[in-house]
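J.: heads up, no residue letters with this:
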């Protein structure tokens, strides 16, 4: 943490009627370097990091400055959360799935196959014990996580040909993220987790046959429609996706309570904006890609059933082999089970 690099002492001399001069100290400026997993040119995910740093600077009156760096400038993009844990950088804008190499349970704080909508996911996180579990786990690695972004259901993949059955998935080499990748592997897909800037080249040079990434507006910007024409929905693997601001725990603990509150508040604003923007921007991107020849497809019910069965089996195995996953999955599942009564009676299904 760069504290006092631009700090000043504002001295006010009061000299009148024999009064002694006094000196008041201004709040020192705190500066942090933040690695971003997503380029600023990317809609929603990339622009959100810039929105975050601007909000924090404005709300703190310039006393808290976060310098956002493009992917791969401070550290390799997929390594950003690990770099915070290792003390190589102070902060990162990313998702918990990028930290799952340390513990598969971190995936549960990023996205869950056949998981909840945005509202239900946030409800579990803030009022169902999810955030407490996440912070306990991250603290063991010297990281403080602040929920700082959320997007609606993603698309679930770009393919060179129509997929009529799960047999058509066998042997496909595909970029896939998080727990959804384990589901695809169960059905015979060879998966890789690549950073967004690496995906198109991997498809073009034949390293990958297919890919998923995110929302249509972001996929469109990455150029997948130039090489792949079958675009599948719904995003069974990521019905809602969380993103965090990660700050080294010792750096976070040194920050003033005022600065901590500003960061938490700014992240809440970013979540709201990303949710609204994510819902507003997709139909136009889909229409534009359709006009360019992209075939929009919805997964047949039979394939979705097989995907969900594979996920439930994976979740049981993960819980049996990983105590942290078992704790998190139990909390998540209990909340969802109780939420069903509200969902059933209150929402049009």
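T.: That came in fine, so what should we check first? This structure is a prediction, so every number in the text was calculated from the model and none was measured.

J.: all contacts plus neighbour counts: C-alpha atoms, from now on.
T.: Will do.

J.: ranges for the strands of the stretch 201-349 of the chain?
T.: 210-211, 230-233, 241-248, 295-298 (DSSP state E, counting those that start in this stretch).

J.: Redo those strands as TSV? Include mean neighbour count.
T.: Formatted as TSV, the strands of the stretch 201-349 of the chain follow (neighbours: other CA atoms under 10 Å):
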stretch	mean neighbour count
strand 210-211	28
strand 230-233	21
strand 241-248	25
strand 295-298	16
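
J.: Out of those strands, which is closest to residue 195?
T.: strand 210-211 (11.6 Å; CA to CA).

J.: what's the helix or strand harbouring residue 84 packed up against?
T.: Using DSSP states H and E, residue 84 sits in helix 80-85. With contacts defined as 3 or more CA pairs under 8 Å, 6 or more residues apart in numbering; DSSP states H and E, helix 80-85 has these neighbours: strand 91-94, strand 241-248.

J.: Work out the gap between the first one and the centre of the chain.
T.: What that stands for is strand 91-94. Counting by CA atoms, centre = their mean, to the nearest Å, strand 91-94 is centred 9 Å from the centre of its parent chain.

J.: After that strand, heading C-terminal, what element do we hit next?
T.: helix 118-127.

J.: Identify the residues contacting that following helix?
T.: 130-131, 150-152, 239-241, 332, 335, 339 (CA atoms under 8 Å, 6 or more residues apart in numbering).

J.: And stretch 284-292, by the same measure?
T.: With CA under 8 Å, 6+ apart, stretch 284-292 has contacts from 216-217, 220, 225, 296.

J.: what do you get if the cut-off is 7 Å, keeping everything else the same?
T.: 216-217, 220 (CA atoms under 7 Å, 6 or more residues apart in numbering).

J.: for stretch 189-200, same thing?
T.: Contact partners of stretch 189-200, identified using CA under 7 Å, 6+ apart, comprise 77-78, 169-177, 181, 185, 222-224.

J.: 6 Å instead, please
T.: Stretch 189-200 has contacts (CA atoms under 6 Å, 6 or more residues apart in numbering) with 169-177.

J.: another structure for you, compare them:
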């Protein structure tokens, strides 16, 4: 009898869950991608996220992923989501600073928090709330939904032992890191992925940063430059985001929103784990090929940091939303550093 009652109770729970899911209307979204499904490792996680969201919603939330350019050009994802011509896009939102300069701080900015600190700020330190406020006029809701492994500092054809060694170099670098290097005397270029290797190989540029070891190895940069510098001061953490039109998001039921949050949370965890392993293994292979893996000299990092903080203050003076985000991040980091120092092992 006890076993029978247990079985009946379990069946009731399952039936109730089924009824709850059945009550949710079927939603079909189109999602434009900035990264292809074969872009390792994040591409696979993007596709898996859509399947998990569908499963967790009992099949009521169906998101169709489109490869980069198949639905809208990558530079057009922000506008397409904002205008509601597509429901969602998956991208590094720092790519769209021409629409909102401050969002670079959520994806591609120098000396920003490491992963643990960034996650604390986003989930519990006010970072998500500020992002929601900044993106609200654009009718976009951004959900933290994945991470690329930390970037490297770049590939160089010669050693860099002092800041003066950077002066006069032609370098591929994107984002706000370029602003800092230009102050040093670097001529920066924001080349697309397919154009970086040929330019480096032919000597059109002297150095290039692109991504992390796992990605860089696949592009063959080691065949054109032998000095590989760490860490990636220009982009310490590379969070990726599910950008959703706010009207489309508002139409979701509470259960569908929860399914989306859970699917993205799982994507964050798994992309972190796989990204670290992919980069670790790639770096081992690159060392075996004779690549000279180097760390920046402390005095170089310190000077770049000083210049970045000056640049951040300048940008804060030019854009109210940049200032709002920078202030939130900076205030959180001060409090975080105070307690984190107590936890640090000597």
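T.: Nice, I can see it. Note that this is a predicted model, so its numbers are computed, not measured.

J.: TM-score for the pair, please.
T.: Once superposed, the chains reach a TM-score of 0.87 (TM-score structural alignment, normalised by the length of the second structure), with 326 aligned residues with a CA RMSD of 2.2 Å.

J.: re earlier: now, of the contacts of stretch 189-200 of the first structure, which are buried?
T.: 169, 172-177 (16 or more other CA atoms under 10 Å).

J.: and of the residues you listed, the nearest to residue 26 of the first structure?
T.: Of these, the one sitting nearest to residue 26 of the first structure (CA to CA) turns out to be residue 177, at 45.6 Å.

J.: Need the counterpart of that closest one in the second structure.
T.: Counting by TM-score structural alignment, residue 177 of the first structure corresponds to residue 174 in the second structure.

J.: Then its match would be within a helix, right?
T.: No: applying DSSP: H, G, I helix; E, B strand; the rest coil, one finds residue 174 of the second structure to be coil, outside a helix.

J.: Quick test: name the residue nearest the centre of the first structure.
T.: Residue closest to the average C-alpha location in the first structure (CA atoms, centre = their mean): residue 243, at 2.6 Å.

J.: show me what contacts that residue?
T.: Residue 243 of the first structure touches 94-95, 148-150, counting by CA under 6 Å, 6+ apart.

J.: any chance of these in JSON lines, with distance to residue 33 of the first structure and neighbour count too?
T.: Shown next, in JSON lines, are the contacts of residue 243 of the first structure (distance: CA to CA, whole Å; neighbours: other CA atoms under 10 Å):
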{"residue": "94", "distance to residue 33 of the first structure": "14", "neighbour count": "27"}
{"residue": "95", "distance to residue 33 of the first structure": "17", "neighbour count": "29"}
{"residue": "148", "distance to residue 33 of the first structure": "17", "neighbour count": "27"}
{"residue": "149", "distance to residue 33 of the first structure": "19", "neighbour count": "27"}
{"residue": "150", "distance to residue 33 of the first structure": "22", "neighbour count": "27"}
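
J.: Can I get the residues you listed in JSON lines including distance to residue 49 of the first structure?
T.: Output for these, formatted as JSON lines (distance: CA to CA, whole Å):
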{"residue": "94", "distance to residue 49 of the first structure": "10"}
{"residue": "95", "distance to residue 49 of the first structure": "12"}
{"residue": "148", "distance to residue 49 of the first structure": "9"}
{"residue": "149", "distance to residue 49 of the first structure": "9"}
{"residue": "150", "distance to residue 49 of the first structure": "12"}
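
J.: Just give the number of residues close to residue 4 of the second structure.
T.: 9 (other CA atoms under 10 Å).

J.: so which helix or strand takes in it?
T.: Using DSSP H and E, residue 4 of the second structure falls in helix 2-23.

J.: For the helix or strand just after that helix, grab the matching residue range in the first structure.
T.: Note on helix 2-23 of the second structure: by DSSP H and E, the next helix or strand toward the C-terminus is strand 27-33. Under TM-score structural alignment, strand 27-33 of the second structure corresponds to residues 30-36 of the first structure.

J.: mean deviation (superposed) between the matching stretch and the second structure, please.
T.: Its aligned residues in the second structure lie a mean 1.6 Å from stretch 30-36 of the first structure after superposition (mean CA distance after the TM-score superposition for the first structure).

J.: Give me the neighbour count for the corresponding residue of the second structure for residue 253 of the first structure.
T.: Correspondence of residue 253 of the first structure to the second structure, assessed by TM-score structural alignment: residue 250. If you count neighbours by other CA under 10 Å, residue 250 of the second structure ends up with 12.

J.: What of the one 5 residues further on?
T.: Residue neighbour count, defined by other CA under 10 Å, stands at 17 for residue 255 of the second structure.

J.: How about residue 9 of the second structure?
T.: Neighbours of residue 9 of the second structure (other CA under 10 Å): 12.

J.: Map it across to the first structure for me.
T.: By TM-score structural alignment, residue 9 of the second structure lines up with nothing at all.

J.: what does residue 289 of the second structure give?
T.: In the first structure, residue 289 of the second structure lands on residue 292 (TM-score structural alignment).

J.: One more: residue 326 of the second structure?
T.: So, by TM-score structural alignment, residue 326 of the second structure is matched to residue 329.

J.: does residue 144 of the first structure sit in a helix or strand, and which one?
T.: Using DSSP H and E, residue 144 of the first structure falls in strand 143-151.

J.: so what secondary structure elements neighbour the next helix or strand after that strand?
T.: Per DSSP H and E, strand 143-151 of the first structure leads on to strand 157-159 as the next helix or strand towards the C-terminus. With contacts defined as 3 or more CA pairs under 6 Å, 6 or more residues apart in numbering; DSSP states H and E, the packing partners of strand 157-159 of the first structure are strand 210-211, strand 230-233.

J.: Tabulate those strands (a markdown table), appending distance to residue 270 of the first structure.
T.: As requested, these are exported to a markdown table (distance: least, CA to CA, whole Å):
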| stretch | distance to residue 270 of the first structure |
| --- | --- |
| strand 210-211 | 27 |
| strand 230-233 | 26 |
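
J.: before we move on, the earlier item: PyMOL command to pick out the buried ones of the contacts of helix 118-127 of the first structure?
T.: This is the PyMOL syntax for the buried subset of the contacts of helix 118-127 of the first structure, where burial follows 16+ other CA under 10 Å:
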select buried, resi 130+131+150+151+152+239+240+241+332+335
